[in-house]
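Asker: okay, structure incoming, though there's no sequence with it:
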């Protein structure tokens, strides 16, 4: 992809700046209810109704997620939506026993993964400067960038799912090795974490666990 230059670049920059000003004018902040839905009053869910999740909704969640910021626009996250009985059986091999029913009962389980070859896509994603030399023959930097930014995209994904009306339940009680063998053998993808998606059965909830107050974990410098 050829990066814009000259007058075209200036026009695109001016439009981006004005679009952001217009957005901020229309929506100076989210409502308290919106914030409650996506974070403040949100919950991790482990029980699900049988209401299905459409592919169109999954594509909408992706479309929201992909617009979140990542370092150098690297976008290393990759998503596998496990919906079929066969896919669920394969994924169940990786889970701790108590997590199996949580996953099996969810309409969809997303494998949040990251691509160790993400940097090879930078001519498309970051066309105005070739940053590939930063990553070539530098596996530690590749792994660090992929994991950090892929995890960041996983958080965007969860917030996006809540924003469009779904409930989520992230899981880390599984074997990454088994997931990678089952789903990513022979590829450059590695699994990060799992996230169940659907419409929650609230009878599976218990009271919300404590959170730290500001003064315990925040400081100024």
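Answerer: Yep, it's here. These numbers were taken from a predicted model, which means no experiment stands behind them.

Asker: C-alpha from now on. contacts and neighbour counts both.
Answerer: Fine.

Asker: need the longest helix for this structure.
Answerer: Secondary structure assigned by DSSP state H gives helix 139-163 as the longest helix of the chain.

Asker: and it, what does it pack against?
Answerer: helix 55-65, strand 77-82, strand 108-115, strand 167-171, strand 189-198 (3 or more C-alpha pairs under 8 Å, 6 or more residues apart in numbering; DSSP states H and E).

Asker: give me the angle between the longest one and strand 108-115.
Answerer: In this case it means helix 55-65. Interaxial angle, helix 55-65 versus strand 108-115 (axes from the mean of the first three to the mean of the last three C-alpha atoms, to 10 degrees): 40 degrees.

Asker: second structure for comparison follows:
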């Protein structure tokens, strides 16, 4: 292989990692989630926008508010997961740009003065960060169960505000019994990659 990352790390993060559908009762600690965030925050975004915002759903009361907004097939596993994260895009991320990208102070007004441009940038870059987040969960030795099967308007109304767009919901924890479906096929290199 021509990768620097050891095979065991490649397996942990990619080859052996699966979306989890059941979880053990072992809790996910605040320290684990902070370590995950402190690692994945270094993933690149345009102008260092960093628009991802994470809402951790821990309490039974908050879980009861979330579950009805999920598609039926996602409800039971989310109700039982040790921790659930709502991943959202902050459409007002540009307010932080002078601090996050001081080398280009004009970026705040020059590129992001229009709400539509901010929403597009926030969605793209927070989606990148959502992928980093899932890899970070795996790097912590935990399983992730990311889902887009939910009512975005309902989740936004219940947990966010008009400046934040929910992108995904991720169940997090140690995998439980029969946590993984069989691996589905993936496209081969020559099916997905073109050289010009």
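Answerer: Yep, it's here. Fair warning: this is a prediction, and the values are worked out from it, not measured in the lab.

Asker: could you tell me the TM-score of the two chains?
Answerer: With the length set by TM-score structural alignment, normalised by the length of the second structure, the two chains reach a TM-score of 0.94; 193 aligned residues with a C-alpha RMSD of 1.3 Å.

Asker: quick one on the thing from earlier: figure out which of the helices and strands packed on helix 139-163 of the first structure is closest to residue 49 of the first structure.
Answerer: Distance to residue 49 of the first structure, taken as C-alpha to C-alpha, is lowest for strand 189-198 among those, at 7.6 Å.

Asker: tell me what that closest one is packed against?
Answerer: Counting by 3+ C-alpha pairs under 8 Å, 6+ apart, strand 189-198 of the first structure packs on strand 108-115, helix 139-163, strand 167-171, helix 176-183.

Asker: returning to what we had before: which one of the helices and strands packed on helix 139-163 of the first structure lies nearest to residue 146 of the first structure?
Answerer: The closest of those to residue 146 of the first structure is strand 108-115. By C-alpha to C-alpha, the value is 6.1 Å.

Asker: how close does the closest one sit to the second structure?
Answerer: Compared with the second structure after fitting, strand 108-115 of the first structure has a mean deviation of 0.5 Å; criterion: mean C-alpha distance after the TM-score superposition for the first structure.

Asker: possible to save the helices and strands packed on helix 139-163 of the first structure as CSV with mean neighbour count and distance to residue 214 of the first structure?
Answerer: Formatted as CSV, these follow (neighbours: other C-alpha atoms under 10 Å; distance: least, C-alpha to C-alpha, whole Å):
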stretch, mean neighbour count, distance to residue 214 of the first structure
helix 55-65, 15, 28
strand 77-82, 19, 31
strand 108-115, 24, 30
strand 167-171, 22, 25
strand 189-198, 23, 28
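
Asker: output the ones you listed as a markdown table; include the columns distance to residue 138 of the first structure.
Answerer: As requested, those are exported to a markdown table (distance: least, C-alpha to C-alpha, whole Å):
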| stretch | distance to residue 138 of the first structure |
| --- | --- |
| helix 55-65 | 28 |
| strand 77-82 | 19 |
| strand 108-115 | 15 |
| strand 167-171 | 30 |
| strand 189-198 | 17 |
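
Asker: so stretch 30-48 of the second structure corresponds to what in the first structure?
Answerer: Mapping stretch 30-48 of the second structure onto the first structure (TM-score structural alignment) gives residues 55-73.

Asker: I'm done for today, thanks for sticking with me.
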